[in-house]
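Enquirer: no FASTA, just this:
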């Protein structure tokens, strides 16, 4: 048995979109099950996202604290953002988010991991990058607004983040997955064996 996710699509008898928002929508599909029964499945349609685990020369991760209204909490996160343009190159989007949210650039980029955030109820796919060789970005800072205007920035040692994740103190999906993936990669074949930044991403095909 090969342990690997594979593409598959069951028959859809009917579909409708009862809600359309600014960036996402909700879709209802009538899906044929293997025994022939037809069931209704509601899910959020999402353009996809990128996130950046930015690691500096002192083995600290750049994190930010932001209010998230659905969960009524301020969460520590890593820089992240939507793939706003269909077919957008995820590396370019990640570089943009790192600049806009932290005014930082990086010279070395790798793919850390790819995840579906909540595949039972949303089709969001996220590519998490590892960014190294950090430096201050040039030019003026990006003008943030809304929740981002209240963000706090910090650099936290990797070991401290791992401990806080396992203690239940940190909950953001991309931060948790990114930090634990970083620790696993280090204990495995090493960071330099991670996939290149432009590695194919079947969940969100992109232009080179």
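Expert: Arrived safely, thanks for sending. Not measured: the values here are computed from a predicted model.

Enquirer: rest of the way, CA atoms for contacts and neighbours
Expert: Fine.

Enquirer: The residue nearest the centre of the chain: which element?
Expert: By Cα atoms, centre = their mean, the chain has its centre lying nearest to residue 126, at 3.7 Å. Using DSSP states H and E, residue 126 maps to strand 125-136.

Enquirer: who touches that strand?
Expert: Contact with strand 125-136 is made by 48-57, 90, 94, 103-117, 174, 178, 197, 203-204, as judged by Cα atoms under 8 Å, 6 or more residues apart in numbering.

Enquirer: Could you report the separation of residue 197 from residue 95?
Expert: In this view, residue 197 and residue 95 are 11 Å apart by Cα to Cα, to the nearest Å.

Enquirer: should've said residue 190
Expert: As for residue 190, its distance to residue 95 is 23 Å (criterion: Cα to Cα).

Enquirer: of the two, who's got more company?
Expert: residue 95 (21 against 12; other Cα atoms under 10 Å).

Enquirer: ok, structure two:
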């Protein structure tokens, strides 16, 4: 019989606009308790937008945590109360890539750093693309964001070589390759995103979940 890791206490250590940190006291096997710090998160969506020439829309964005620009998929937080994942993905694709898509499916649901963070990301495959008016960028980093079309085969090579290192992009690119070249079937967008975090979003009251 597997152990039930019951939480017997919890303390909020930090409550910031896009993350929070709490300390949980958890019952371990044998009856002792241990403290575990957890980074709370809204969850996010990312999009592998691929055109008829099998090129992927990618963005080049500065990330302060690693002090470098990374090649990434168009992506964003689920930070609007009540917004479903597909609506969020459509918004982010238009905002970051100036694109709309008619054909949507789910490539993967991933937990990015389960050792300390509850962030989960739904990665979509978007096809049958068209240009759309680019929405205004929300942050300074996004205003400096680059954009490029990358051939699917080249993107896979860049994952293997380490040139593409963002974990969400790596997952999305390899999953898209499995679908487009390996005959795998993506999932329906109607499938529930069971991994979507709820703790921080549940505490925020307004429509913009980033506002404290």
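Expert: Alright, I've got the coordinates. Bear in mind the structure is a predicted one, so any value in this text is a computation, not a measurement.

Enquirer: how about residue 41 of structure 1, what's its partner in structure 2?
Expert: When structure 2 is aligned by TM-score structural alignment, residue 41 of structure 1 is paired with residue 36.

Enquirer: Could you do residue 11 of structure 1 as well?
Expert: Looks like residue 11 of structure 1 aligns to residue 6 there (TM-score structural alignment).

Enquirer: List the residues that contact its match.
Expert: Residues near residue 6 of structure 2 by Cα under 8 Å, 6+ apart: 26-27.

Enquirer: Excluding chain neighbours, give the residue nearest to the aligned partner of residue 189 of structure 2 in structure 1 in space.
Expert: When structure 1 is aligned by TM-score structural alignment, residue 189 of structure 2 is paired with residue 197. Setting aside the residues directly before and after it, residue 197 of structure 1 is nearest to residue 110 in space (Cα to Cα, 6 or more residues apart in numbering), at 4.4 Å.

Enquirer: Quick check, the one you found in contact with residue 194.
Expert: Yes: at 6.2 Å, residue 110 of structure 1 counts as touching residue 194 under the criterion of Cα atoms under 8 Å.

Enquirer: Which one's more surrounded, the two?
Expert: For residue 110 of structure 1 and residue 194, the more surrounded residue by other Cα under 10 Å is residue 110, and the numbers stand at 22 against 18.

Enquirer: Sticking with that one, tell me its helix or strand.
Expert: With DSSP H and E as the test, residue 110 of structure 1 turns up in strand 104-116.

Enquirer: What count of nearby residues applies to residue 86 of structure 2?
Expert: Neighbours of residue 86 of structure 2 using other Cα under 10 Å come to 20.

Enquirer: which SS class is it?
Expert: What DSSP: H, G, I helix; E, B strand; the rest coil gives for residue 86 of structure 2 is helix.

Enquirer: Check structure 1 for its longest helix and report it.
Expert: The longest helix of structure 1 (DSSP state H) is helix 173-187.

Enquirer: buried set for that one?
Expert: For helix 173-187 of structure 1, the neighbour count (16 or more other Cα atoms under 10 Å) marks 174-182, 185 as buried.

Enquirer: Ok, stretch 125-133 of structure 2 next?
Expert: For stretch 125-133 of structure 2, the buried set under the neighbour-count rule, 16+ other Cα under 10 Å, comprises 125-127.

Enquirer: what stretch of structure 1 lies opposite stretch 93-104 of structure 2 in the alignment?
Expert: Under TM-score structural alignment, the match for stretch 93-104 of structure 2 is residues 98-109.

Enquirer: Just checking the distance from that stretch to the centre of its chain.
Expert: Taking Cα atoms, centre = their mean, to the nearest Å, one finds stretch 98-109 of structure 1 lying 15 Å from the centre of the chain it belongs to.

Enquirer: What of stretch 127-138 of structure 2?
Expert: How far stretch 127-138 of structure 2 lies from its chain's middle: 18 Å, per Cα atoms, centre = their mean.

Enquirer: Could you do stretch 165-175 of structure 1 as well?
Expert: 14 Å.

Enquirer: before we move on, what about stretch 147-161 of structure 1?
Expert: 16 Å.
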